[in-house]
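[1] Next come a sequence and a model predicted from it.
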Amino acid sequence: MKYFRDDQFVKKFGKRLREIRKAKNITQEELVYRTGFELSQIGRIERGTVNTSISHVAAIAKALNVPPSELFMFD
């Protein structure tokens, strides 16, 4: 099976994550504390340079106190 990655989707997800995080006045450092992820990982997710896992999406949503679907509300 060939690996599939939709770069545009990954970038849109990262942009949406950053929008929500900033709207809630949460720094990347605070998100690191809440998720246990590395700061560099949060940065890569927000820049759309890494195709994150569904488990990471769940942890991020919980840390931001939003349903996971909120992170996917983009065009």
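    Yes, it's here. Keep in mind that what you see is a predicted model, and the values were worked out from it rather than measured.
[2] Only C-alpha atoms from now on, for both contacts and neighbour counts.
    Fine.
[3] State the helix or strand in which the most centrally placed residue in the chain lies.
    Centroid-nearest residue in the chain: residue 17, 4.7 Å away (criterion: C-alpha atoms, centre = their mean). If you go by DSSP states H and E, residue 17 is part of helix 7-23.
[4] In addition, the following structure is provided for comparison:
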Amino acid sequence: MARVSAKLDKDQFLVQLGAAVRARRVLMNLSQEALADFAEIDRSHMGKIERGERNVTFLNIVRIAKAIQCKPSDLLIEAGL
């Protein structure tokens, strides 16, 4: 089975999720680097997630949600998903 690339995200779901992550991060007054550290994700990868350039794994969604003190479902709802 071929890996699903962010380039195939025609509906911009990853961009919406990234915008929701960024909005929460800014609301909490966290730098991208601080969020990446809290979520145990590489900072450059976090930047790509926020820009919708990466197909985020479920485990990373959980880590990010935990770091920004919300449930993964809340993050998806905020993204309109």
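    In hand now; what should we look at? What you see is a predicted model, and the numbers here were worked out from it, not measured in a lab.
[5] and the helix holding residue 17 of structure 1, which residues are buried?
    Applying a neighbour-count criterion of 16 or more other C-alpha atoms under 10 Å, one finds 10, 11, 12, 13, 14, 15, 16, 17, 18, 20, 21 buried in helix 7-23 of structure 1.
[6] Per the alignment, residue 27 of structure 2 pairs with which residue of structure 1?
    In structure 1, residue 27 of structure 2 lines up with residue 23, judged by TM-score structural alignment.
[7] after the helix holding residue 17 of structure 1, next one along is what?
    helix 28-35.
[8] tell me the secondary structure for residue 58 of structure 1?
    With DSSP: H, G, I helix; E, B strand; the rest coil as the basis, residue 58 of structure 1 sits in helix.
[9] Tell me how far it lies from residue 70 of structure 1.
    11 Å (C-alpha to C-alpha, to the nearest Å).
[10] More neighbours: which of these two?
    Taking neighbours as other C-alpha atoms under 10 Å, residue 58 of structure 1 and residue 70 compare with residue 58 leading, 17 against 12.
[11] hang on, that one packs against residue 69?
    No - Residue 58 of structure 1 is not in contact with residue 69 according to C-alpha atoms under 8 Å; the separation is 9.6 Å.
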